[in-house]
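[1] Predicted model and sequence below, questions to follow.
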Amino acid sequence: MNFSISVFLGTLCSILAVILASFLVEKKFPKRSRPGRKTWWLIAHIFFVVLYFSGLLGTLLLSLSTAFVDRSGLIYAAHLFIQFFDWFLIIPGAFGSLITGFGLAVGTWGITRHYWVIAKWVGNSLAILFGAMCMRVWIHDSFPILFADGMNPLQNPVYLENRRLLVMGTLVSLFLLTFLVVISYLKPWGKRKKYRRSRKSSAGRETAPSV
């Protein structure tokens, strides 16, 4: 329990550090960054999103595949690769997407100006916390019970429940990530009210006739 709390607090502090650093950097950047800089941030962001998707899809495929084999060695190998996916694809993809998403927003749309940008970094932060508190348990804590008492994992009710939760958690993560990708493309909901007012007032000053 103490370890889980430590993981949660460590992950939360990392997310807050990224958010705080992005706010501080945004104040020093111009409202519009150079096109070349934005392009590189976008490329990096897409790269980490692909990593994230790949890890989740691989985890879902392997966790489902264990329902169709009865050899303990194959089940163990599937969960070993699920761990690798988590360490080398899901975790880097999640944090990389969060960091590059802030880097892309700074100097372009802003971090708090548009509702869809706020929804993206809030959703990504929640996905990371969900992974740290739940997915981590279902992925990494399943190893000690794979061969408990010499029992085949498919005859172990603890393992079966763990696998069911892992599949459901992966589906939830995939749904959330898909939702974030969709709103990145559609950019719904527009700007926050105070930024719409400031834009209208500045436009009014520019069009006002001089005396």
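    In hand now; what should we look at? Numbers count the residues shown, from 1 in each chain.
[2] make it CA atoms for all contacts and neighbour counts henceforth
    Noted.
[3] Can you show me the helices along this protein?
    2-28, 35-65, 72-85, 91-105, 115-130, 136-140, 157-186, 193-207 (DSSP state H).
[4] so what secondary structure elements neighbour the second one?
    For helix 35-65, the elements it packs on are helix 72-85, helix 91-105, helix 157-186, judged by 3 or more C-alpha pairs under 8 Å, 6 or more residues apart in numbering; DSSP states H and E.
[5] May I see the buried residues of the first one?
    When neighbours are counted by 16 or more other C-alpha atoms under 10 Å, the buried residues of helix 72-85 are found to be 72, 75, 76, 78, 79, 82, 83, 85.
[6] Over to the second one?
    Of the residues in helix 91-105, those buried under the neighbour-count criterion (16+ other C-alpha under 10 Å) are 91-105.
[7] picking up where we left off before, can the helices of the chain go into CSV with extra columns for distance to residue 146?
    Listed next are the helices of the chain as CSV, based on distance: least, C-alpha to C-alpha, whole Å:
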stretch, distance to residue 146
helix 2-28, 21
helix 35-65, 13
helix 72-85, 7
helix 91-105, 23
helix 115-130, 23
helix 136-140, 11
helix 157-186, 7
helix 193-207, 54
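[8] got another, please set it beside the one above:
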Amino acid sequence: MKQIGLTGKAWLKGFHIFFACLWIGAALSMILLSFFRGQLANGDELWAVNASIKMIDDFIIIPSAMGCLITGILFSWLTNWGFFKFPWIIVKYVITVGAILFGTFYLGTWVNGMEAISKVERLAALQNSTYLQYAKLNLYFGSFQAFTLIVAAFLSVFKPWGKRGKINKKHNIKASST
């Protein structure tokens, strides 16, 4: 397989970082918006907060998550990083795919449910047990997911654990000198 050159790799890295920033920033924005729920004066405000969270999810989270996944796959395919050469890359794929799946089947469902309930019930949604359960689950698991995305970003920076199947020379030198 032909690999891309330095300029292509720089563009790909730039887009990957851009999508990661969007994804993490949008996730943190959704968490921050959720803290307004208990301080709202009327049902229109509650629905507006939930509609805003849903818009961020639909138009920033989903495209940026897919952008991260696609640029990550292209990085593995078109550069010497590969798909399985380094444990940190495997962990990043697990985090990315896990976050996309969990977001699709759980977080997104809860966001959509909160928006739908608050659109109909307005401020009374704060008394609705389903709405409150969705809000609690979304806050806890959304915060955890945002944290794991930040961990994935730091994995890209530190690239821990060396190459799979080979002893790290630096580690081997330290071990033999003791």
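    Good, I have the coordinates. None of the values given here were measured: they were computed from a predicted structure.
[9] Looking at the helices and strands packed on helix 35-65 of structure 1, which is nearest to residue 199 of structure 1?
    Closest approach to residue 199 of structure 1 among the helices and strands packed on helix 35-65 of structure 1 (C-alpha to C-alpha): helix 91-105, 18.4 Å.
[10] Mind reading off the mean deviation between the closest one and structure 2?
    For helix 91-105 of structure 1, the mean deviation from structure 2 after alignment is 1.1 Å (mean C-alpha distance after the TM-score superposition for structure 1).
[11] in structure 2, what residues pair with that helix?
    The alignment of helix 91-105 of structure 1 onto structure 2 (TM-score structural alignment) spans residues 62-76.
[12] cool, stretch 122-139 of structure 1 as well?
    With TM-score structural alignment as the criterion, stretch 122-139 of structure 1 aligns to 94-111.
[13] in the matching stretch, what counts as buried?
    95, 96, 97, 99, 100, 102, 103, 106, 107, 108, 110, 111.
[14] go on, stretch 21-33 of structure 2?
    21, 22, 23, 24, 25, 26, 27, 28, 30, 31.
[15] Can you find the partner of the second one in structure 1?
    With TM-score structural alignment as the criterion, residue 22 of structure 2 lines up with residue 51 in structure 1.
[16] Spit out the contact partners of that match.
    With contact taken as C-alpha atoms under 8 Å, 6 or more residues apart in numbering, residue 51 of structure 1 is in contact with 89, 90, 92, 93.
[17] Which of these are still contacts in structure 2?
    Retained in structure 2: 89, 90, 93, out of the contacts of residue 51 of structure 1 (criterion both residues aligned by TM-score structural alignment, their matches' C-alpha atoms under 8 Å).
[18] Wait, the last one touches residue 48, no?
    Right, residue 93 of structure 1. Yes. Residue 93 of structure 1 is within contact range of residue 48, at 4.5 Å (criterion: C-alpha atoms under 8 Å).
[19] Could you find the closest non-adjacent residue to the residue nearest the centre of structure 2?
    Most central in structure 2 under C-alpha atoms, centre = their mean is residue 149, positioned 4.5 Å from the mean C-alpha point. Distances taken as C-alpha to C-alpha, 6 or more residues apart in numbering place residue 24 nearest to residue 149 of structure 2, at 6.5 Å, with adjacent residues excluded.
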